[in-house]
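> coordinates only, sequence not included:
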């Protein structure tokens, strides 16, 4: 599959999760050694040891997954908004200090408080993160709602935004197309 992605010309390939170990780790080590002219991205939980492992394997681009909704913070990992802001800050600085391209999630963006989303994206941008990924983790967003979240981020910060839409309501393609359309402008209407 990896060879097929390279053959079709993809320039960015998120290849896997080193922390999973086993066969996936062996595959990721082979991919890094493949030495292709593509940007290879390793996916990481919001844990410093995960990011350290990816960088140690030779990845120069990392994605860091962190939840931003109160529901996911409290119920999934037992953490607070302060924790996610501090953890994101620490991990961005850690990876950027090692020369990495840093992409970092706002997971469950559909249920993320808008003021937190603006603070989060602003902090990521100030610290030098290269991109934030707006995850519709549970697939509850309509194109209008997704456009609003995207507009909030694009209008309040200079950070690049990437989409990640789930299809629970059958709207992942529509949400992605709305995001693509909005991405054509520097400032967007909400």
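Noted; the coordinates are in hand. Just so we're clear, the structure is a prediction, and the values are computed from it rather than from any experiment.
> alpha carbons only for contacts and neighbour counts from here, please
OK.
> just the helices in this protein please.
2-7, 22-34, 48-57, 70-71, 77, 81-97, 114-126, 143-156, 172-182 (DSSP state H).
> Quick check: buried residues in the last one?
By neighbour count with 16 or more other Cα atoms under 10 Å, helix 172-182 contains the buried residues 172, 174-176, 178-179, 182.
> So which of those is the closest to residue 142?
residue 175 (6.7 Å; Cα to Cα).
> excluding its backbone neighbours, what's nearest that closest one?
residue 143 (4.6 Å; Cα to Cα, 6 or more residues apart in numbering).
> Contact partners for residue 82?
By Cα atoms under 8 Å, 6 or more residues apart in numbering, no residues touch residue 82.
> still on that earlier bit, could you work out the most separated pair of the buried residues of helix 172-182?
Top of the distance list for those (Cα to Cα): 172 and 182, 15.4 Å.
> and the closest residue to residue 152 other than its chain neighbours, how far is that from residue 89?
Leaving aside its chain neighbours, residue 152 sits nearest to residue 118 (6.7 Å; criterion: Cα to Cα, 6+ apart). Distance from residue 118 to residue 89, counting by Cα to Cα, to the nearest Å: 14 Å.
> Ok, residue 95 next?
Applying Cα to Cα to residue 95 and residue 89 gives a distance of 10 Å.
> Now distance to residue 42 too, for the helices of the chain, in JSON lines please.
Converted to JSON lines, the helices of the chain look like this (distance: least, Cα to Cα, whole Å):
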{"stretch": "helix 2-7", "distance to residue 42": "14"}
{"stretch": "helix 22-34", "distance to residue 42": "8"}
{"stretch": "helix 48-57", "distance to residue 42": "6"}
{"stretch": "helix 70-71", "distance to residue 42": "26"}
{"stretch": "helix 77", "distance to residue 42": "22"}
{"stretch": "helix 81-97", "distance to residue 42": "12"}
{"stretch": "helix 114-126", "distance to residue 42": "19"}
{"stretch": "helix 143-156", "distance to residue 42": "24"}
{"stretch": "helix 172-182", "distance to residue 42": "22"}
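> thinking again about what came up before, so between residue 95 and residue 89, which is more surrounded?
residue 95 (23 against 18; other Cα atoms under 10 Å).
> Provide a list of residues in contact with the more buried one.
51, 62, 101-102.
> If we use 7 Å, what do you get?
By Cα atoms under 7 Å, 6 or more residues apart in numbering, the residues touching residue 95 are residue 102.
> ok, back up a step: can I assume the residue nearest to residue 175 is in contact with residue 173?
No - contact criterion Cα atoms under 7 Å: residue 143 and residue 173 do not qualify, at 9.3 Å.
> Mind listing the shared neighbours of the two?
Joint contacts of residue 143 and residue 173 (Cα under 7 Å, 6+ apart) do not exist.
> ok, and here's another one to check against it:
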């Protein structure tokens, strides 16, 4: 199931605010490596209370925020930022302490993309074996190993007898060179030689909307999809070499590991090159009706028509981009949900 989760610093006030807006699940995050504790806190904080009882500690701050969250009935993941540069002894102590104070899972963060698949497999397996708590993998792609490390780390956790969760982003968009790409991770779990028969992925995961979601994220963020992006890039199913083209035409399995139809690709796309009527911030009722007639949407009365028009105007102000057909359809079909999504300040 899809669960809305919040991200908080290990600060009690952050946790309280998350609870006030109705969040049931959060992750609390704090740095655990010697480098970050020294480089970010500059001597004001120690990692372990035993190092200097007179100073705030990483473990102490984590406990305080975690207990505040559990007091409010939340499920909580505890993030060890820069896990991959944190020594095993402290990482295990940090995770064990979190478990003892009610943490539901630990997030192993390869914050700088420092790990490789071999080291993360072994380290996560050891951590999971020692602490016996579900592990969440959060890997960055600084040296191109975000997906590989996510898969390897999850495999290590599962082999140690705990559940594993992989953080992904659409099209791999994220800080610096990004995070593990959603489609790539799913395809790796379903199609790679050593994993495809292990049934590690929930059977309800459906890739048929992958193409549309990837394109929408690219449009919304203003970040083009790389031509060689796994599954959804322009060249993902392109064949030019004579040998490759001949083989693909004879039998797609010669050069295609999975089908483009499975990703929702293959349907022709119509691009309007003549007159184009749009609706948005400055749209009027006639243009609005024209747009929705083309989408085959009819409104039951004038009140509903003007309600949706106002939402479409507001949505355009909100996104500062022309609304897509999917956005327009969503607003028309689910006006109450759209209104909530477009609310800038949550009701507290």
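Nice, I can see it. This is a predicted model, so every value here is computed, not measured.
> What does the TM-score come to for these two?
Superposed pair, TM-score by TM-score structural alignment, normalised by the length of the first structure: 0.76. Supporting alignment: 152 aligned residues with a Cα RMSD of 1.4 Å.
> still on that earlier bit, so which of the helices of the first structure gets nearest residue 163 of the first structure?
Nearest of the helices of the first structure (Cα to Cα): helix 172-182, 6.5 Å.
> and that closest one, how far from the chain's centre?
17 Å (Cα atoms, centre = their mean, to the nearest Å).
> Residue range in the second structure corresponding to that helix, please.
Under the alignment (TM-score structural alignment), helix 172-182 of the first structure falls on residues 146-156 in the second structure.
> who's in contact with that stretch?
113, 115-117, 120-122, 124-125, 137, 139-140, 164-166, 179-181, 184-185.
> List only buried entries from these.
Using 16+ other Cα under 10 Å, the buried members of the contacts of stretch 146-156 of the second structure are 113, 115-117, 120-122, 124-125, 137, 139-140, 164-166, 179-181, 184-185.
> what's the burial count for the counterpart of residue 155 of the first structure in the second structure?
When the second structure is aligned by TM-score structural alignment, residue 155 of the first structure is paired with residue 129. By the criterion of other Cα under 10 Å, residue 129 of the second structure has 18 neighbours.
> Distance-wise, check residue 129 of the second structure relative to residue 57 of the second structure.
From residue 129 of the second structure to residue 57 of the second structure the distance is 26 Å (Cα to Cα).
> and if you look at residue 138 of the second structure?
From residue 138 of the second structure to residue 57 of the second structure the distance is 23 Å (Cα to Cα).
> equivalent range in the first structure for the helix ranked longest in the second structure?
When the second structure is parsed with DSSP H, its longest helix is helix 302-319. Helix 302-319 of the second structure lines up with nothing in the first structure when matched by TM-score structural alignment.
> before we move on, back to that, mean per-residue distance, the match of helix 172-182 of the first structure versus the first structure.
Following the fit onto the first structure, the mean deviation recorded for stretch 146-156 of the second structure is 1.3 Å by mean Cα distance after the TM-score superposition for the first structure.
> Need the counterpart of residue 119 of the second structure in the first structure.
So residue 119 of the second structure corresponds to residue 145, using TM-score structural alignment.
> Over to residue 46 of the second structure?
Match for residue 46 of the second structure (TM-score structural alignment): residue 80.
> Confirm for me that that match is in contact with residue 73.
Yes - with contact defined as Cα under 7 Å, residue 80 of the first structure counts as touching residue 73 (5.9 Å).
> Which one's more surrounded, these two?
More crowded of residue 80 of the first structure and residue 73, by other Cα under 10 Å: residue 73, with 20 against 16.
> now the match of residue 155 of the first structure, nearest residue through space, not along the chain?
residue 160 is the one closest to residue 129 of the second structure (Cα to Cα, 6+ apart), at 5.0 Å.
> residues contacting that neighbour?
Residue 160 of the second structure neighbours (Cα under 7 Å, 6+ apart): 125, 128-129.
> quick one, what contacts residue 13 of the second structure?
Applying Cα under 7 Å, 6+ apart, no residues contact residue 13 of the second structure.
> ugh, wrong one, residue 163 of the first structure
133-135, 176.
> where's it relative to residue 57 of the first structure, distance?
26 Å.
> same deal with residue 97 of the first structure?
From residue 97 of the first structure to residue 57 of the first structure the distance is 16 Å (Cα to Cα).
> Neighbour count for these two, which is higher?
Relative neighbour count places residue 57 above the other of residue 97 of the first structure and residue 57, with 16 against 10, counting by other Cα under 10 Å.
> Can you tell me the closest non-neighbouring residue to that one?
residue 29 (6.7 Å).
> What is the neighbour count of the one you found?
16.
> what does it align to in the second structure?
Checking TM-score structural alignment: residue 29 of the first structure goes with nothing.
> ok, so what distance separates residue 29 of the first structure from residue 170 of the first structure?
36 Å.
> what do you get for residue 145 of the first structure?
For residue 145 of the first structure, the distance to residue 170 of the first structure - Cα to Cα - is 14 Å.
> What of residue 74 of the first structure?
For residue 74 of the first structure relative to residue 170 of the first structure (Cα to Cα), the value is 27 Å.
> Residue 12 of the first structure now?
26 Å.
> before we move on, what about residue 44 of the first structure?
Distance from residue 44 of the first structure to residue 170 of the first structure, by Cα to Cα: 27 Å.
> Comparing those two, which shows the higher neighbour count?
residue 44 (24 against 13).
> Just tell me what that one corresponds to in the second structure.
Under TM-score structural alignment, residue 44 of the first structure pairs with residue 8 in the second structure.
> Quick check: chain neighbours aside, which residue is closest to its match?
residue 28 (4.8 Å).
> again, but for residue 29 of the second structure
residue 79 (4.4 Å).
> Residue 77 of the second structure maps to what in the first structure?
By TM-score structural alignment, residue 77 of the second structure lines up with residue 103.
> Report the contact partners of its match.
Counted by Cα under 7 Å, 6+ apart, residue 103 of the first structure has contacts 62-64, 129-133.
> Quick check: the gap between the residue nearest to residue 57 of the first structure and residue 44 of the first structure.
On the measure of Cα to Cα, residue 29 of the first structure and residue 44 of the first structure end up 15 Å apart.
> isn't residue 48 of the first structure right next to residue 92, touching?
No - counting by Cα under 7 Å, residue 48 of the first structure does not reach residue 92; the two are 9.8 Å apart.
> These two: which is more packed in?
Applying other Cα under 10 Å to residue 48 of the first structure and residue 92 shows that residue 92 carries more neighbours, namely 28 against 16.
> so how far is residue 184 of the first structure from that one?
Distance from residue 92 of the first structure to residue 184 of the first structure, by Cα to Cα: 26 Å.
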